[in-house]
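Student: after the sequence you'll find the predicted model.
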Amino acid sequence: MEKVSSRLKISRETSQLLSVLSGLILLSLIFGFMSDKFFSVDNLLTVALQSAIIAIIAIGQTYVIITTGIDLSIGSNIALAGIVAAILMTSGVAVPIAVIGGLFSGCLVGLINGLIVVYGNIPPFIVTLGTMSIVRGVSLVITKGIPVTDLPEAFTTIGTGSIASIPIPAVIMFTLVAIFGFVLAKTKLGRYTYAIGSNFEAARLSGINTKRTLISIYIISGFLAACAGLILAARVVSAQPTAGTGYELDAVAASVIGGASLLGGEGMILGTFIGALVIGVLRNGLNLINVSAFWQQIVIGAVIIAAVYIDRVKRK
């Protein structure tokens, strides 16, 4: 029976991946037909660069969504991580130490989210909605609403440099997709994540330390948000207290488009990665054909609703 269930799961995952990949290819062909610049090497590298931050934060969001949770503090966490690292660097701290400080701030926010969700027994939506506001407020208070500038070149290279013509943010994205994809698919933490999302009580009764697992998942989400925050600060050569605003929407969109179910128990990092590329291609293509950024938000919102509706239909 377990073998049949496993085969069915693999079949569903493969079907979902092929579906999302087909959508990405179709979307690319449409924009390629509408703009002769779309398939140029420079533009494809731009798509990879633009998709990097979305993909990185969506990885963490996927882990959380699989457990039937959500992390709305991602955008604020992006801003805080960049600010912490920037302030340390402008104070004379070495770049590697400052980067570690930024990553630590992201993990700390994730830890706080996890502790409140687990021990406060408060829905993740409410918890992360609250921390979203708190963390954004902390970022504004620390900087007094003024961007932190004069960042060292050794740091900004992370966002503006390239390796063998591939943007460094894209290289980081591919690396994190591989690492956390492996963790979710092949490790005990990944199995526990799916178990909690499928049936929390059954997972607890089977001996899984659900509290520790959930806290770990929120720390992962915070860590990945901090990674994205550092890359964004390096790209724009400054740490903005308003950075990351609305990015949580993109993270949810990429996760859901990639096959993660808001009802929990389903999701793949490879699917999320493709979902992030769909968002990146959509934004890039709309820019190329001169569609307003305001209309782009409408399109992204419509895509999220459509993806959730399709998920519901498939489950029925």
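Tutor: Done, it's in.

Student: from here on, contacts and neighbour counts on C-alpha atoms
Tutor: Fine.

Student: what comes up buried for the longest helix along the chain?
Tutor: Criterion DSSP state H: the longest helix present in the chain is helix 2-34. Buried residues in helix 2-34, counting neighbours by 16 or more other CA atoms under 10 Å, are found at E13, Q16, L17, V20, L21, G23, L24, L27, S28, F31, G32.

Student: could you list every helix and strand in contact with the following helix or strand past that helix?
Tutor: Downstream of helix 2-34, the next assigned helix or strand under DSSP states H and E is helix 41-66. Where contact means 3 or more CA pairs under 8 Å, 6 or more residues apart in numbering; DSSP states H and E, helix 41-66 is packed against strand 166-167, helix 168-186, helix 188-198, helix 210-236, helix 247-257, helix 269-288.

Student: most packed of those?
Tutor: Among the helices and strands packed on helix 41-66, ranked by average contacts under mean count of other CA atoms under 10 Å, first place goes to helix 247-257 (a mean of 28).

Student: before we move on, the earlier item: among the helices and strands packed on helix 41-66, which is nearest I87?
Tutor: Taking CA to CA, helix 210-236 is the member of these nearest to I87, at 11.6 Å.

Student: for that closest one, packing partners?
Tutor: Contact here means 3+ CA pairs under 8 Å, 6+ apart; on that basis helix 210-236 packs against helix 41-66, helix 74-90, helix 95-119, helix 153-160, helix 188-198, helix 200-205.

Student: can you tell which of those is closest to A170?
Tutor: Of all those, helix 41-66 sits nearest to A170, with 5.4 Å by CA to CA.

Student: mind listing what's buried in that closest one?
Tutor: For helix 41-66, the neighbour count (16+ other CA under 10 Å) marks 45-66 as buried.

Student: residue contacts, Q240?
Tutor: A79, G82, I83, I146, P147, V148, A233 (CA atoms under 8 Å, 6 or more residues apart in numbering).

Student: ok, now which ones touch the first one?
Tutor: If you count contacts by CA under 8 Å, 6+ apart, A79 has them with R136, S139, G229, A239, Q240, P241, T242, A243, G244.

Student: second structure for comparison follows:
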Amino acid sequence: MTTSIERSASRRPSRWGAVPQVTHSPAFLPFIGLLLVTTFMVFASDNFLTTANLENVARQVSINAIIAVGMTCVILTGGIDLSVGPVMALSGTLTAGLMVAGLPPPLAIAVGLAVGIGFGLGNGVLVAFLRMPPIIVTLATMGIARGLGLLYTDGYPISGLPDGFAFFGRGTLLGVQVPILIMLATYAVAWVLLQHTRVGRYVYAIGGNEEAVRLSGIRAPRVKLLVYAISGFTAAVAGLVLTSRLMSGQPNAGVGFELDAIAAVVLGGASIAGGRGVILGTLVGAMLLGVLNNGLNMLGVSPYVQSVIKGGIILLAIYISRQRSVR
């Protein structure tokens, strides 16, 4: 039996094929922004459209985009996850260390993914069942994950990984880079979850009005537990891809990645207050950030100036999202 919460939550932004409503989609403005930035970079730098540069952009985008999938799910419920960067580093270094110690790569990878899911579940329990503020909880677990990663490695990178492990970060399949395939697979699963399942409807409903969800008899804490577990899982996946690409476990990896993931979600049109956004918009937002970072580097813009520019763009995206939500 369909509840009123399910019916209201199902009225989400139009799916990809809904042409008449495309300009109302949260992904529309970010897509226009991506086109404008890309066009500018093409004319501003002769090297932007080279194969080597485009491959570099794709690799950079894939890491942030994978993390941003889990961040999108969390933000849609009105939460936040600041622990994804350190969790990413911990999962990567632990996987690297176990492989160097002789554990078969599949088992080492499984342990790394389990650690990410474990941190996500821990965040979810504290936020959903103990009613602790998400920003405080994930700020604390951010420090815990970073400390555990440094403790495990003594602050040194772990090298000497099996050659076959490089496939996940450097390999190609059917002419496409494996990190891009992993990214696309992650987004496909997330799209199905959010757009075509009851859990997806609940995620949107919780972000829109959690109290109404509770009164409707829906077990909101379980849904929130799931989205934080997804966030931990995608952070771990990104950590494995990065570790494979570098062929070393870096305990200091992932610094600031949580901010890039949040920026991708916000630039993609999602409301930071929850209840509004589409996973396609997050992918566009991640691509926009990747093109912007790459273009500014090619133009020789100072990293300090880049931070100012990106911060201003994020504030503008939040303002636009706020204005659209109050209409």
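Tutor: Alright, I've got the coordinates. It should be emphasised that the depicted structure is a prediction, and the values quoted were computed from it without experimental measurement.

Student: after superposition, what is the TM-score?
Tutor: The TM-score (TM-score structural alignment, normalised by the length of the first structure) is 0.95; 316 aligned residues with a CA RMSD of 1.9 Å.

Student: and the gap between whatever residue of the second structure lines up with F182 of the first structure and A65 of the second structure?
Tutor: If you follow F182 of the first structure across to the second structure using TM-score structural alignment, you land on V192. V192 of the second structure sits 17 Å away from A65 of the second structure, taking CA to CA, to the nearest Å as the criterion.

Student: with A229 of the second structure instead?
Tutor: Distance, A229 of the second structure to A65 of the second structure, using CA to CA: 17 Å.

Student: ditto for G232 of the second structure
Tutor: In terms of CA to CA, G232 of the second structure sits 14 Å off from A65 of the second structure.

Student: coming back round to it: closest one to W295 of the first structure among the helices and strands packed on helix 210-236 of the first structure?
Tutor: The nearest among these, by CA to CA, is helix 41-66 at 18.2 Å.

Student: show me what contacts I59 of the first structure?
Tutor: So I59 of the first structure contacts V177, F180, S221, L224, A251, S255, I269, T272, F273 (CA under 8 Å, 6+ apart).

Student: which residue in the second structure aligns with the fifth one?
Tutor: In the second structure, the residue paired with A251 of the first structure is A261, using TM-score structural alignment.

Student: so that match makes contact with S62?
Tutor: No - using CA atoms under 8 Å, A261 of the second structure is not in contact with S62, being 11.2 Å away.

Student: residue nearest the centroid of the second structure?
Tutor: A68 (1.2 Å; CA atoms, centre = their mean).

Student: mind checking what that residue lines up with in the first structure?
Tutor: Checking TM-score structural alignment: A68 of the second structure goes with A58.

Student: how much space separates E266 of the first structure from F38 of the first structure?
Tutor: Taking CA to CA as the measure, E266 of the first structure and F38 of the first structure are separated by 33 Å.

Student: again with L17 of the first structure
Tutor: On the measure of CA to CA, L17 of the first structure and F38 of the first structure end up 23 Å apart.

Student: coming back round to it: kindly indicate which of the contacts of I59 of the first structure lies nearest N113 of the first structure.
Tutor: Closest approach between the contacts of I59 of the first structure and N113 of the first structure, by CA to CA: S221, at 9.9 Å.

Student: in this structure the closest one contacts G69, no?
Tutor: No - in this structure, S221 of the first structure is not within contact of G69 by CA under 8 Å, at 11.4 Å.

Student: wouldn't G256 of the second structure be in contact with P86 here?
Tutor: No - between G256 of the second structure and P86 there is no contact under CA under 8 Å: 9.2 Å.

Student: neighbour count for these two, which is higher?
Tutor: Counting neighbours by other CA atoms under 10 Å for G256 of the second structure and for P86 shows that P86 has the greater number, 32 against 12.

Student: what residue in the first structure is paired with the more buried one?
Tutor: Here P86 of the second structure is matched to S76 in the first structure, going by TM-score structural alignment.

Student: ok, for that match, nearest residue in space, not its chain neighbours?
Tutor: Leaving aside its sequence neighbours, S76 of the first structure sits nearest to R136 (CA to CA, 6 or more residues apart in numbering; 4.9 Å).

Student: return the residue of the second structure aligned against the one you found.
Tutor: R136 of the first structure maps onto R146 in the second structure, by TM-score structural alignment.

Student: isn't there a helix covering its match?
Tutor: Yes - under DSSP: H, G, I helix; E, B strand; the rest coil, R146 of the second structure sits within a helix.

Student: so it is in contact with V87, correct?
Tutor: Yes - using CA under 8 Å, R146 of the second structure makes contact with V87 at a distance of 7.2 Å.

Student: is it true that I230 of the second structure touches G70?
Tutor: Yes - counting by CA under 8 Å, I230 of the second structure does reach G70; the two are 5.4 Å apart.

Student: got the contact list for G256 of the second structure?
Tutor: G85 are the contacts of G256 of the second structure under CA under 8 Å, 6+ apart.

Student: and what of the one 5 residues further on?
Tutor: Residues touching A261 of the second structure, when contacts are defined by CA under 8 Å, 6+ apart, comprise N64, A65, I67, A68, M71, A286.

Student: for these, which two are the farthest from each other?
Tutor: Once CA to CA is applied, the contacts of A261 of the second structure give M71 and A286 as the farthest pair, at 11.9 Å.

Student: anything in contact with each of those two?
Tutor: When CA under 8 Å, 6+ apart defines a contact, the residues bordering M71 of the second structure and A286 alike are A261, V265.

Student: circling back to that earlier point, of the helices and strands packed on helix 41-66 of the first structure, give the one that comes closest to V308 of the first structure.
Tutor: helix 247-257 (6.8 Å).

Student: can you give me the angle that closest one makes with helix 269-288?
Tutor: With axes from the mean of the first three to the mean of the last three CA atoms, to 10 degrees defining the directions, helix 247-257 of the first structure sits at 120 degrees from helix 269-288.

Student: about what we covered before: the match of A251 of the first structure and T51 of the second structure: what is the separation?
Tutor: Using CA to CA, we find A261 of the second structure at a distance of 26 Å from T51 of the second structure.

Student: next: Q60 of the second structure.
Tutor: For Q60 of the second structure relative to T51 of the second structure (CA to CA), the value is 14 Å.

Student: again, but for T93 of the second structure
Tutor: 31 Å.

Student: what does V203 of the second structure give?
Tutor: For V203 of the second structure relative to T51 of the second structure (CA to CA), the value is 39 Å.

Student: still on that earlier bit, in CSV, list the helices and strands packed on helix 210-236 of the first structure along with distance to V299 of the first structure.
Tutor: Listed next are these as CSV, based on distance: least, CA to CA, whole Å:
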stretch, distance to V299 of the first structure
helix 41-66, 16
helix 74-90, 20
helix 95-119, 30
helix 153-160, 27
helix 188-198, 29
helix 200-205, 34
